[in-house]
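Visitor: Predicted structure and sequence below. I'll ask about it afterward.
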Amino acid sequence: MVSFLSSKMLVASSSLRASIMMRPIISNRFVLGNAVKFMSSAPKREYLLLDYRGANNCVAVITLNRPKALNALSDPLMQELNCTIAEAEAQPNVAAIVITGSEKAFAAGADIKQMQTRNFVQVYKDNFLSGWDRVSSSPRVVIAAVNGYALGGGCELAMMADIILAGEKAKFGQPEINLGTIPGAGGTQRLVRAIGKSRAMQLCLTGEMINAKQACDWGLVSAVYPPDQLVDEAVKLGEKIASKSKVALQICKEAINKSYDLSLTEGLRVEKQLFYSTFATNDRKEGMTAFVEKREPRFTDS
């Protein structure tokens, strides 16, 4: 949640409260926030860059762009990220979203100067960080392309993605303990699920960092690439994913995410129900027909 590079490297940001709109997935769950009012007219991007890449612009690339602060996460940046994700989701060709930073830092943590003067009553009443997990609810496939530092909130943001790819010089960690606090945006929860209790305890209780190879060996990231090739590789992966049925992708993503919340027995039951649901889609019929006819499927996302 917080950065442990010198706080002098972080740029102070305003205490604008994060607000978001969570888009529905197949389970039809809605979480509404004040960000609804921003969706009709997206604000000018100050902390992010947005680009569309791949065949038919099927991959949205969102780049965190606070270089002087090593992409430290602040409420304004996260609000902008939420709105930008929603903007990308609204593009009919987009099947995957890549979130990345610079080669020096994916995100060095949350903005310490924004938090330093707050007290319990303020963070509790404001429900601080409540809108920071919008990434995890996207119906699109989200790929985190991590170069450089992904510490505290940066590591937590990466773990909200569906897939993490890392550059060879990437560093991951949850060093909040060094500031007398603990992770607050999922670090103690998602890290355990990704690398196991013992390793999560080690990282969170010591504040130490691990490199990209170790993160890959531990199962935190899927693959490691040279830093200058990382985003291109993420886009290639996004293009491959985009060639599938968007309906099936969304159903599959929901089934996998259910495994975090349910017992194996319940998870298997939900998986079977979701599998059955694909038989109501045109893409399931097309996919199986194409297989029998020995040709490439022509999905219509229906």
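Guide: Cool, the structure landed. Remember, it's a predicted structure, so these values are computed and weren't measured experimentally.
Visitor: going forward, measure contacts between C-alpha atoms and count neighbours the same way
Guide: Will do.
Visitor: what's near enough to touch Met160?
Guide: By Cα atoms under 8 Å, 6 or more residues apart in numbering, Met160 lies in contact with Asp133, Val135, Ser136.
Visitor: you'd agree the first one is up against Ala185?
Guide: If I follow you right, that is Asp133. Yes - between Asp133 and Ala185 there is a contact under Cα atoms under 8 Å: 7.4 Å.
Visitor: which residues do those two both contact?
Guide: Common contacts of Asp133 and Ala185 (Cα under 8 Å, 6+ apart): Leu157.
Visitor: which one of the contacts of Met160 sits closest to Glu103?
Guide: Proximity of the contacts of Met160 to Glu103, judged by Cα to Cα, is greatest for Val135, which lies at 21.2 Å.
Visitor: Between Asp133 and Ala185, which has more neighbouring residues?
Guide: Between Asp133 and Ala185, counting by other Cα atoms under 10 Å, Ala185 is the more crowded of the two (25 against 19).
Visitor: Distance check, that one against Ala150.
Guide: The gap separating Ala185 from Ala150 is 13 Å, by Cα to Cα, to the nearest Å.
Visitor: Helices of the stretch 1-150 of the chain, start to end?
Guide: Along the stretch 1-150 of the chain, the stretches classed as helices by DSSP state H, counting those that start in this stretch are 36-39, 75-89, 112-115, 120-125.
Visitor: ok, back up a step: got the contacts of Met160 as TSV, with distance to Asp261 columns?
Guide: Shown next, in TSV, are these (distance: Cα to Cα, whole Å):
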residue	distance to Asp261
Asp133	16
Val135	18
Ser136	14
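Visitor: Excluding chain neighbours, what is closest to the residue sitting nearest the centre point of the chain?
Guide: For the chain, the residue nearest the mean C-alpha position is Ala161 (2.9 Å; Cα atoms, centre = their mean). Ranked by Cα to Cα, 6 or more residues apart in numbering and with sequence neighbours excluded, the top spatial neighbour of Ala161 is Val142, at 5.0 Å.
Visitor: let's bring in a second model and compare:
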Amino acid sequence: MTFKTIISQFNEGITTITINRPSKLNALNKETIKELHYAFKIAEEDHETLVIIVTGSGDKAFVAGADISEFANFNEEKGAKLAAKGQELLFDFIQNLSTPVIAAVNGFALGGGLEMAIACHFRVASENAKMGLPEVSLGVIPGYGGTQRLPQLVGKGRAMEMILTGGMINAEQALAYGLVNHVVASDNLLSFCDGIANKIKKNSPKAIAEAIRAINAGFKTGVNGYKKEIKAFGRCFATEDFKEGTSAFLEKRKANFTGK
């Protein structure tokens, strides 16, 4: 598939998706959201893709928010539909992928950009990264899951402060908050993420998918995460990966997982 606003590249089990609108600081518009959806969908369905990394082009921005010009004149109904469609197509979609997604946050991650990063399974930031949800300064609130996912990551108080002030935090603050897992030099960001991805891809794709589902279950209202874990644990025993993993351990050799 040919994309206009993103670049998708595959290399040795890792698909790297780059938002490529540098003149707009990689801001999300309708076209970009649709293309990201398809790129993630293609990677998820590709059995050779074991890890996905998402980043922004250039060194200034991961994604510096949404393209405000597209919704500045919306009414209440259109605004609600915008949020619902965006969550369905991209933000919830990313969170629920069975393929691990690492956000390589280079530069500004604001508004919808930060919301996309926190929908990913975890985040690594460059030293120059700045993160925030400035929507209240525009008379609106985060609409792509920011009011729900941010408190889960940094706690209610810190999320309240970030959202209500509309201010930005730097990479070191994000690390202290637990918003990102690592902070690295800008030049090393993608290679560092590749290093983590290479560790992940040695493991069972089936087990990884079940682990993601079980972890996500614990954050869903009305869902008993422990019961979901028990069922997921049991399903692993029916996979070829389990047989291979246990055999390799007992035979003192490296496992060769097939994702079956």
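Guide: Yes, it's here. It should be emphasised that the depicted structure is a prediction, and the values quoted were computed from it without experimental measurement.
Visitor: Can you give me the TM-score here?
Guide: Put the two chains on top of each other and the TM-score (TM-score structural alignment, normalised by the length of structure 2) is 0.94; 256 aligned residues with a Cα RMSD of 1.5 Å.
Visitor: related to what we said a few turns ago, show me what contacts the aligned partner of the residue nearest to the centre of structure 1 in structure 2?
Guide: Under the alignment (TM-score structural alignment), Ala161 of structure 1 pairs with Cys120 in structure 2. In this structure, Cys120 of structure 2 makes contact with Ile94, Gln95, Pro100, Val101, Ile102, Ala103, judged by Cα under 8 Å, 6+ apart.
Visitor: now Glu31 of structure 2
Guide: Counting by Cα under 8 Å, 6+ apart, Glu31 of structure 2 touches Thr5.
Visitor: what number of residues lie near Phe128 of structure 1?
Guide: Phe128 of structure 1: 16 neighbours (other Cα under 10 Å).
Visitor: how much space between the residue mapped onto Asn20 of structure 2 from structure 1 and Val141 of structure 1?
Guide: Asn20 of structure 2 maps onto Asn65 in structure 1 when the alignment is built from TM-score structural alignment. From Asn65 of structure 1 across to Val141 of structure 1, the span is 22 Å (Cα to Cα).
Visitor: roughly how far apart are the residue nearest to Ala161 of structure 1 and Ala242 of structure 1?
Guide: According to Cα to Cα, Val142 of structure 1 stands 12 Å off from Ala242 of structure 1.
Visitor: Find residues that contact each of the two.
Guide: Shared contacts of Val142 of structure 1 and Ala242, defined by Cα under 8 Å, 6+ apart, are found at Ala96.
Visitor: Settle it for me: which of those two has more neighbours?
Guide: Neighbours were counted for Val142 of structure 1 and for Ala242 using other Cα under 10 Å; Val142 has more, 26 against 23.
Visitor: Structure 2: which residue goes with that one?
Guide: Match for Val142 of structure 1 (TM-score structural alignment): Val101.
Visitor: starting at the chain centroid, how far to stretch 61-79 of structure 1?
Guide: Centre-to-centre, stretch 61-79 of structure 1 and its host chain are 14 Å apart (Cα atoms, centre = their mean, to the nearest Å).
Visitor: Stretch 134-151 of structure 2 too?
Guide: 17 Å.
Visitor: quick check: that stretch aligns to which part of structure 1?
Guide: Matched against structure 1 by TM-score structural alignment, stretch 134-151 of structure 2 falls on residues 175-192.
Visitor: What about the alignment partner in structure 2 of Thr278 of structure 1, how many residues nearby?
Guide: The alignment partner of Thr278 of structure 1 in structure 2, by TM-score structural alignment, is Cys236. Look at Cys236 of structure 2: counted by other Cα under 10 Å, it has 19 neighbours.
Visitor: For Cys236 of structure 2, which residues are in contact?
Guide: Counting by Cα under 8 Å, 6+ apart, Cys236 of structure 2 touches Lys206, Ala207, Glu210, Phe242.
Visitor: Format the residues you listed as JSON lines; extra columns: secondary structure and neighbour count.
Guide: Listed next are the contacts of Cys236 of structure 2 as JSON lines, based on DSSP: H, G, I helix; E, B strand; the rest coil; neighbours: other Cα atoms under 10 Å:
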{"residue": "Lys206", "secondary structure": "helix", "neighbour count": "20"}
{"residue": "Ala207", "secondary structure": "helix", "neighbour count": "21"}
{"residue": "Glu210", "secondary structure": "helix", "neighbour count": "20"}
{"residue": "Phe242", "secondary structure": "helix", "neighbour count": "20"}
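Visitor: Out of the residues you listed, which is nearest to Gln173 of structure 2?
Guide: Of all the contacts of Cys236 of structure 2, Glu210 has the smallest distance to Gln173 of structure 2: 31.4 Å, by Cα to Cα.
Visitor: Can you find the partner of that closest one in structure 1?
Guide: Under TM-score structural alignment, Glu210 of structure 2 pairs with Ile251 in structure 1.
Visitor: Quick check: the gap between its match and Arg66 of structure 1.
Guide: According to Cα to Cα, Ile251 of structure 1 and Arg66 of structure 1 sit 35 Å apart.
Visitor: again with Glu156 of structure 1
Guide: Applying Cα to Cα, the value for Glu156 of structure 1 to Arg66 of structure 1 is 18 Å.
Visitor: Counting neighbours, go ahead and name the busier of the two.
Guide: A count of neighbours by other Cα under 10 Å puts Glu156 above the other of Glu156 of structure 1 and Arg66, at 30 against 20.
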